[in-house]
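>>> model this:
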Amino acid sequence: MEKFKSANQSKISITELMLPSHSNFGGKVHGGHILNLMDQIAFACASKHSRSYCVTASVNKVDFLNPIEVGELITLKASVNYTGRTSMVIGVRVESENVTTGKKKHCNSSYFTMVAKDADGRSTPVPGLIIEDEQGVRRFARSIQRKKQALSRTSRFESSQFQMKDHLQELNKENVKVNIGSIG
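From the prediction side, this is the model:
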């Protein structure tokens, strides 16, 4: 196994025509179909980097920015943004293109945490990432920050740590009615 690899060594891009079979009841391309394609390209990118079978551990923030129309081409681009010991964060960008006008739209960006597995299904080490430009440093640093935020969120809302009284004031500003017998 190589000790370090650049993001360029495992970058992947695919383009696919969106068909009527990909549409939802509103006539747009179904978000679930796009997520499936995103997971596939994240898997391919992570596997190419690690030379191992990889599994999706988490997906960070999926925002659908623009609808995708049937008949448009979508291009998915994936690259390694971060490497841990056995995990990688794969950045995935989705763009659509109207084939008649050539107009392109950014439709989605998301971050998939993928974990490399050995033949017995145990997590296995991955090559580190060679960063070759400022954008690479920014992506790696942002991934570290997201990892810290995720750990903080997880522990703060763990049932053994959660203090309801600390959050009731926040709920007063929302579209919710708290109807619990006695709140102390």
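>>> okay, CA-based contacts and neighbour counts for the rest of this
Will do.
>>> Which stretches in the chain count as helices?
31-50, 134-156, 168-171 (DSSP state H).
>>> So which of those is the most surrounded?
Highest mean neighbour count among these (mean count of other CA atoms under 10 Å): helix 31-50, with a mean of 21.
>>> tell me what that one is packed against?
strand 12-17, strand 53-60, strand 73-83, strand 87-97, strand 104-117 (3 or more CA pairs under 8 Å, 6 or more residues apart in numbering; DSSP states H and E).
>>> Show me the one of the ones you listed that comes nearest Lys148.
Minimum separation from Lys148 across these (CA to CA) falls at strand 53-60, 12.6 Å.
>>> okay, now the residue nearest to Val92 when sequence neighbours are not counted: neighbour count?
Nearest residue to Val92, sequence neighbours excluded (CA to CA, 6 or more residues apart in numbering): Ala78, at 4.5 Å. Using other CA atoms under 10 Å, Ala78 has 27 neighbouring residues.
>>> contacting residues for Ala78?
By CA atoms under 8 Å, 6 or more residues apart in numbering, Ala78 lies in contact with Lys11, Ile12, Ser13, Ile41, Ala42, Cys45, Ile90, Gly91, Val92, Arg93.
>>> so which of these comes closest to Thr154?
Among the contacts of Ala78, and counting by CA to CA, the member closest to Thr154 is Ile90, at 21.2 Å.
>>> quick one more, to check against the first:
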Amino acid sequence: MEPTNKEIIYCQKVLHLLEDLQKVQQSIESFAEYSDKQKIHTHQTLSLILKLIIFLIILGVGILLKLSLVLLLVISVVYLFIFCLLFRYDSKKFKEKLALGGGTSLKMKSLNADLNKLKAEEIKIQTELNHFNRIPSQFKTTEVVSHMIRYMKRGEAQNIEEALYFWKMDETKHSAGK
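A predicted model of the protein is given here:
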């Protein structure tokens, strides 16, 4: 008895949805990483500009007060040392804040909106995938469904249940052989 095309088509639809879900999840991961990097870069740039402005103000005040060149040099070295420490501390604090979900600038809101669109797409695909309930959720992976399709195309299984049974048997053989 040959498998019905309906069984194969059913599995192919599930496989297609799983592949789409995988793509969206990868996009979410890479977008989230990109978004965090952008937020950190923007913050570090603004922090650097602010600290350089403060440095220039200190030098300007020193020149106006007609401080000696040696004293200005000492003040500059001390400030640059403090600047380096503050920059590292500020960057660490910002990364911690970012991990907690901080950030409210317009650019960040735009990035979050794009990320929310991707998450909505993920939920939509997951909801559609849940309608295909003949395959248990723990077996809804691209690997398992691909094997099930192969079993049916080769004629080893006539329906989804048999294909799933053969896949479980193969997995048991592989795990026992290791």
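>>> Any idea what the TM-score is?
Once superposed, chain against chain, the TM-score is 0.21 (TM-score structural alignment, normalised by the length of the second structure); 59 aligned residues with a CA RMSD of 5.1 Å.
>>> picking up where we left off before, can I get the helices of the first structure in a markdown table including distance to Leu17 of the first structure?
Converted to a markdown table, the helices of the first structure look like this (distance: least, CA to CA, whole Å):
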| stretch | distance to Leu17 of the first structure |
| --- | --- |
| helix 31-50 | 12 |
| helix 134-156 | 29 |
| helix 168-171 | 44 |
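>>> Show me the one of these that comes nearest Lys117 of the first structure.
helix 31-50 (9.3 Å).
>>> by contact count, what packs against the strand or helix carrying Glu33 of the second structure?
Take DSSP states H and E as the rule and Glu33 of the second structure turns out to sit in helix 5-64. Secondary-structure packing of helix 5-64 of the second structure (3+ CA pairs under 8 Å, 6+ apart): helix 69-99, helix 106-130, helix 142-153.
>>> Let's see that with 10 Å instead.
helix 69-99, helix 106-130, helix 142-153, helix 160-177 (3 or more CA pairs under 10 Å, 6 or more residues apart in numbering; DSSP states H and E).
>>> Serialize those to TSV and add fields for mean neighbour count and distance to Ile8 of the second structure.
Shown next, in TSV, are these (neighbours: other CA atoms under 10 Å; distance: least, CA to CA, whole Å):
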stretch	mean neighbour count	distance to Ile8 of the second structure
helix 69-99	14	44
helix 106-130	15	16
helix 142-153	19	6
helix 160-177	14	8
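>>> Tell me which of those helices lies nearest to Leu48 of the second structure.
helix 69-99 (7.5 Å).
>>> Counting by contacts, list what that closest one packs against.
helix 5-64.
>>> do you know how far Met38 of the first structure is from Val92 of the first structure?
7 Å (CA to CA, to the nearest Å).
>>> so what sits against both of those two?
Leu76, Lys77, Ala78, Asn108, Ser109, Ser110, Tyr111, Phe112 (CA atoms under 10 Å, 6 or more residues apart in numbering).
>>> Distance check, the fourth one against Val92 of the first structure.
What it means is Asn108 of the first structure. From Asn108 of the first structure to Val92 of the first structure the distance is 8 Å (CA to CA).
>>> tell me, what's touching those two both at once?
With CA under 10 Å, 6+ apart as the test, Asn108 of the first structure and Val92 both reach Met38, Leu76.
>>> Columns distance to Val61 of the second structure on top of the helices and strands packed on helix 5-64 of the second structure, output as JSON lines?
Below are these laid out as JSON lines (distance: least, CA to CA, whole Å):
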{"stretch": "helix 69-99", "distance to Val61 of the second structure": "10"}
{"stretch": "helix 106-130", "distance to Val61 of the second structure": "35"}
{"stretch": "helix 142-153", "distance to Val61 of the second structure": "67"}
{"stretch": "helix 160-177", "distance to Val61 of the second structure": "75"}
